[in-house]
Each structure stands twice: as C-alpha cells, then as structure tokens.
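> sequence plus the predicted model coming up.
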Amino acid sequence: MKSLKISKGDRIFDIINYSILTIVFIIVLYPLYFIVIASVSNPTLVNNGAMTLWPKGFMLDGYKKVFEYVDVWVGYRNTIFYTVIGTILNVFVTMGVAYTLSRKNFLGKGALMTYIMIPMFFTGGLVPTFLIVKKMGLYNTPLVMIIIGAINIFNVIIARTYIQGTIPEELYESAQMDGCNHFTFFFRIILPLSSSIIAVLTLYYAVDHWNDFFNSLIYLSNKNLFSLQLVLRGILIQSNIQTDMLQAEDVVRQQYEAELLKYALIIVTSLPILVIYPFMQKYFVKGVMIGSVKG
C-alpha cells in the first residue's frame, strides 16, 4: 500500500506550525525553568542578570532556610489534610448533585438547575458569608476549609453532561426492573462507570484546595491551622518587616536573605502539583472537552 504523498504546501504549513508551537513552548516553559535554577543560584547573581540558562553560584541555602521554619511543616500537614478530605467531599457532593440533575423524570429539574446556577453570577458577598460562618461556629476550625466551596457549579455541569452522554438511561431502567433504587444505582453503577470524570473532578478540586489562600486568610486566626500558602506569605512578610527595622548596614544582608527565600518558596509550594499534574493532564483535557458541550 502506497503512503500518501505530502504536498509542498503541507510541508511548509507543518514547518511553520511546529516552529510557532516550539516558540510558544519555550516562552511558557522558560519562566518555570528560570525559577528552578534561580532557587539554587546566588541571589546577587540572579538580581544582576548574570544568570540566564544555567545556575550561577550553586547553593541550597534558600531551601535550608525555608525548612528551618517549623510552620512550613505545619502548613504542609494542614494543606494535605484540607486537600484530601475536602476533595473527597467535593467529588461526592458534585457527583450526587450531577446524578440528580441528569435524571429525565426528576420533577423541577429545570428550576433547581436555575437556582444553583445563580451563585455563578451573583454571590452574597464576603461580609454576609463571614457572619454566617461565624454564627455556625465554623470560624477558626478545620471544617471551614473543607465545607466552604464544597461544590462548584461548573464542575456539576461537567459531571452532569458526562453522565447524560455516557451512561444510557436504559441502564437505569434495566436496573430498576431488578429492584434497584437510585441509591444503589448511584453507588454500584454510576460511580464505577464514572472513573474518568471523577479523576477530572479530583484534579480540579485538589488544585483549588492546594492553592487556597483567601479562605485561610479570612476564616482562620490560629497559626496551627494555617494552610501552606498562608504560612509562606507570613514568612515573606516577616522578612520585609525585619528589613524595615534593621540598621542601614544590615539592610543589604536582609534583602539578600529575602531574595534567597523567594524562589525556594515558590518551588516548595508548587512542586507537589507540578509532579502530579503530568500524570493527570489527559483527564484535565478531557474535562475541558466535556465542559465545552452543555447538554
């Protein structure tokens, strides 16, 4: 069988296309690469622009200084707890709501969908939310980091679209004839057949929890409950305050230490997600494609 002959125009198109994609790839990748090499380089050389492609003045003092803070380990512990427990709750609630909205014979489905979509465009505001959290006794407790944002309407739409488009209604009718109710059908059929969309939701929610800074800042005051993002912010602010209080001869040294910390903190915060994301990328792309079609 003869292979298809590629025309000259197609070859030129491919060359231009791959060239543009390569340039875009370098533009996107270089900032990440720069942060990595800057975190193990001499801050003075980094600030002077002496470092471009390779580390200069290799040193790990930034990482040593970061991990000298006990609060960093506390923040890691808290963030892992919030991410794991919060993501489990997020996925379970999202799949439950999505399954309910995917049922054709569910009365009031349209009204309920409109009702839960309203918060996508209008919210009660920060102050009313804070007052409700305070009145419910959730302020300054680990539960507030798990319950706040327990469901995302956009993710509900993605999950509902997946269930409607992937799991046929006839499957439920067949299960119903065997005496299967909605709860049994959801746990024994819907969840096992929805592993790919569950992976998508897990990725979305886990990244949100890991990067959550605002909720921790607003609803937590106990340092032992702070998330990693808030702990790292406190370290940077502390360095700046100390700089303002120092004598002139010590300012340069303190600024040097602040620069030493900056890039190491970025790596410490982002590394777990950067390691996990390549293995979950296919699910991320699938989630985008599912969410692009609203059924």
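Noted; the coordinates are in hand.
> only C-alpha atoms from now on, for both contacts and neighbour counts.
Will do.
> ok, so what distance separates Gln238 from Asn155?
38 Å (CA to CA, to the nearest Å).
> ok, those two, which is more surrounded?
Asn155 (22 against 12; other CA atoms under 10 Å).
> name the element that one belongs to?
Element membership for Asn155, per DSSP states H and E: helix 153-166.
> can you give the contact residues for that helix?
For helix 153-166, contacts defined as CA atoms under 8 Å, 6 or more residues apart in numbering pick out 94-95, 97-99, 101-102, 116-117, 120, 190, 194, 197, 201, 287, 290-291, 293-295.
> now do stretch 250-259
Against stretch 250-259 from outside (CA under 8 Å, 6+ apart): 43-44, 62, 236, 239-240, 242-244.
> most surrounded residue in these?
Pro43 (25 neighbours).
> wouldn't that residue be in contact with Leu260 here?
Yes: using CA atoms under 8 Å, Pro43 is in contact with Leu260, at 5.8 Å.
> if we can go back for a sec, which SSE is immediately downstream of the helix holding Asn155?
Where DSSP H and E defines the elements, the next helix or strand beyond helix 153-166 is helix 169-177.
> quick one: distance of that next one to the chain centre.
Relative to the centre of its chain, helix 169-177 is centred 36 Å away, using CA atoms, centre = their mean, to the nearest Å.
> residues in contact with it: which ones?
The contact list for helix 169-177, computed with CA under 8 Å, 6+ apart, reads Phe185.
> ok, residues contacting the helix or strand following that helix?
Following helix 169-177 in sequence order, the next helix or strand is helix 182-185 (DSSP H and E). With CA under 8 Å, 6+ apart as the test, helix 182-185 has contacts from 172, 175.
> below is structure B, check it against A:
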Amino acid sequence: MSSVTKKRLTFGDYIIYSTIALISMICLVPFLYVVSVSLTDPEVYVPFQFNLIPEKFSLSSYAYLLSTNSFLMALKNTIYITVVGTILNLVVTFTMAYGLTRKTLPGRKIIFYAVIFTLVFNPGIVPNFLLVQNLGLINSHWSLILVSLTNAWSLIVVKSFMDSLPPELEEAARIDGCNDIGVFFRIIIPLSMPAIATFTLFFAVAHWNTYFNALIYLTDSSKWTLQMLIKTLVIDSGSDAVGQAGATPEQATLPQETIRMASIVLSMLPILVVYPFLQKYFAKGVMLGSVKE
C-alpha cells in the first residue's frame, strides 16, 4: 500500500502564490469595474465612484446600444470580417503549409526562405497602404481581410506540425490510391483538428480586434468595425457616435460612461463565450508542432 506524502509549502512557495494572486487581482479588478459600471442603473450612477458591485442593477445601457443602428451595423461588419477572414486564413495557411511539406514542390526552399524573410523584415505601413490603394480596396472590408490572409509565424508552426505527422499514414493512403489532394483532405485535415481549432481562435481574435487597419483603410462610418466605433465612443465624441442613430428621450439621458463600458463588455463577450470551447485544444494544438517525433 503506497502512501502519498503531502508536500509542505515553503516560504518561497507562499511568496510565489501570493505574487500570482496579486497579479491576478490586478488583471481582474479593471474588468470587474468595467462590468460593474455597465450594469449600474443611471439613477444611482455617480461619476468617478469606484464600485466593483453595482448599487442597483440595470441593463438600460445594453438595451440602448443594441437598439441603435450604428452599433448593430458595426457589430454586423465585425462578424462578417471575422467569419470570412478566419475561414480564408485557415484555407490559405493550411494549404500553403501542406504545399511546403511536399518535397516534390518546385522552388519549395525558395518559397520557405521568402516566408522566413517576411518574419524578419516587415515592409511597414506605407508600402502596405500603397498596395491596398493600388488594388482599389480602400474603404472596403476586403482591405482588412486580404492583407492578412496568413503570416509567417502561423505558416512555420503549421508546417512543423504537419512534418511531425507519421509518414506511414500518408504511405498507406497513397497505396489506397490517394493523390496529394486526397491525402490532404483524408489524412492531414482530420489529424490537424487541434491545430485548426487553435488557429481558428488566433485568427478570429485578430480579426475581431481589428482596429489599426480599419482606422487606415476605412473612411465610411457605415463600414466601421466594432473596435472603431468603441474608439469613437471612448475617446472622440462620447455617446454621440451611437446616439446619432436614434434613441428615445429616456435613452438619450443615459450617462456616457455606462454606455462606454457596456460597449466594451459587448465587444469582449463573443470571444469570452467562444474561448472555453476551444481551450482544450489550445495547448495541444500549439505544442504538437513544436517537436518532431
């Protein structure tokens, strides 16, 4: 009968755990404050008063935001960019990574070195803007999608993951009559589901949080993303950016701060909802491509 000995915590362990708990609280408190302000009833809201629990709960700020055309339009634009952009990111990244694993691909090493070159040297903002302008994509949602179809880091990680897959599976598929396309769809894709789930999260978060490219390429406010609208709410013109879409007199008197915080919470909510479903694939999908067996 084996006995399990309990490890006693040392003084250093207490310091480490206390430091981690302190850092966690520092990260958590601002988030709780934002949620608290967004849920505070306008009748009891006091500016610059720090409360982690609202004195009186109310969803009036959320109802106001979800009833305005500008917020709903920005939400629709962001969902469109995220869904279409993520799908295209996955298609381009995994097909190109698979092509780079084929030793029979002409110029494979040159293409791979070109990918690594982009990882080290970035052309910068001006060449990217001129490229988008010459392609006629200014003030188009495609300017936020096509300029970021993939990136060097994602390609290298996915290629390393595919290189780590057992070659015997591919040989068996070829014996059964599969060509390269058949191997990709019947062998590589099913085995790559953890990596696909991981990069789906990466790409979706990147597209959902698109701000800088939207600031540069989108000039029409009807095509703004959610992050652009929130920037206008929080920094530029307060709640007027949303209020222009029309609101009742009661909604128009809502405190600007509660509207700002509600917009921030609504922008974070979809990612917070999706993340737990992909979390179990996260660590596995990242680590699979790190070591070749």
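Noted; the coordinates are in hand. It should be emphasised that the depicted structure is a prediction, and the values quoted were computed from it without experimental measurement.
> re the thing from before, of the contacts of helix 153-166 of the first structure, buried ones?
Buried by 16 or more other CA atoms under 10 Å: 94-95, 97-99, 101-102, 117, 190, 194, 197, 201, 287, 290-291, out of those.
> and these, which is closest to Asn224 of the first structure?
For those, the residue nearest Asn224 of the first structure by CA to CA is Leu201; the value is 28.6 Å.
> where's the alignment partner in the second structure of the closest one relative to Ala206 of the second structure, distance?
Alignment note (TM-score structural alignment): Leu201 of the first structure maps to Phe199 of the second structure. Distance of Phe199 of the second structure to Ala206 of the second structure, computed by CA to CA: 10 Å.
> the helices in the stretch 151-293 of the second structure, which residues?
According to DSSP state H, counting those that start in this stretch, the stretch 151-293 of the second structure carries its helices in the segments 152-163, 167-175, 180-183, 189-191, 193-208, 212-217, 226-231, 240-243, 249-252, 256-288.
> ok, the stretch 1-150 of the second structure next?
Secondary structure of the stretch 1-150 of the second structure (DSSP H, counting those that start in this stretch): helices at 11-38, 60-66, 69-101, 108-120, 125-134, 142-145.
> of those helices, which is nearest Met268 of the second structure?
helix 11-38 (10.4 Å).
> name the nearest residue to Leu65 of the second structure, sequence neighbours excluded.
Phe71 (6.2 Å; CA to CA, 6 or more residues apart in numbering).
> that neighbour contacts Leu226, doesn't it?
Yes: using CA under 8 Å, Phe71 of the second structure is in contact with Leu226, at 7.4 Å.
> pick out whichever of the two has more residues nearby.
Leu226 (28 against 24).
> how about that one, what's its match in the first structure?
By TM-score structural alignment, Leu226 of the second structure lines up with Leu228 in the first structure.
> show the contacting residues for its match.
Per CA under 8 Å, 6+ apart, neighbours of Leu228 of the first structure: 72, 74-76, 78-79, 269.
> on that earlier part again, quick check: the farthest pair among the contacts of stretch 250-259 of the first structure?
Using CA to CA, those span at most 20.8 Å, a distance reached by Gly62 and Asp244.
> the match of Leu201 of the first structure contacts Val92, correct?
No: the pair Phe199 of the second structure / Val92 is not scored as a contact, 12.0 Å apart, by CA under 8 Å.
> can you pull the buried residues of stretch 21-38 of the second structure?
By neighbour count with 16+ other CA under 10 Å, stretch 21-38 of the second structure contains the buried residues 33-38.
> just give the nearest non-adjacent residue to the match of Leu201 of the first structure, would you?
Nearest one to Phe199 of the second structure, counting by CA to CA, 6+ apart, is Leu90 at 7.4 Å.
> how many other residues sit next to the one you found?
19.
> and it, how close does it get to Ile189 of the second structure?
Separation of Leu90 of the second structure from Ile189 of the second structure (CA to CA) stands at 11 Å.
> so which strand or helix has the residue nearest to Asp244 of the first structure when sequence neighbours are not counted?
Of all residues not flanking Asp244 of the first structure in the chain, Val251 sits nearest, at 7.8 Å (CA to CA, 6+ apart). Assigned by DSSP H and E, Val251 of the first structure belongs to helix 248-291.
> gap between that helix and the chain center?
Relative to its chain's centre, helix 248-291 of the first structure lies at 12 Å (CA atoms, centre = their mean).
> how about the contacts of Leu228 of the first structure in a markdown table, adding distance to Pro278 of the first structure?
Below are the contacts of Leu228 of the first structure laid out as a markdown table (distance: CA to CA, whole Å):
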| residue | distance to Pro278 of the first structure |
| --- | --- |
| Val72 | 25 |
| Val74 | 27 |
| Gly75 | 24 |
| Tyr76 | 21 |
| Asn78 | 24 |
| Thr79 | 21 |
| Thr269 | 17 |
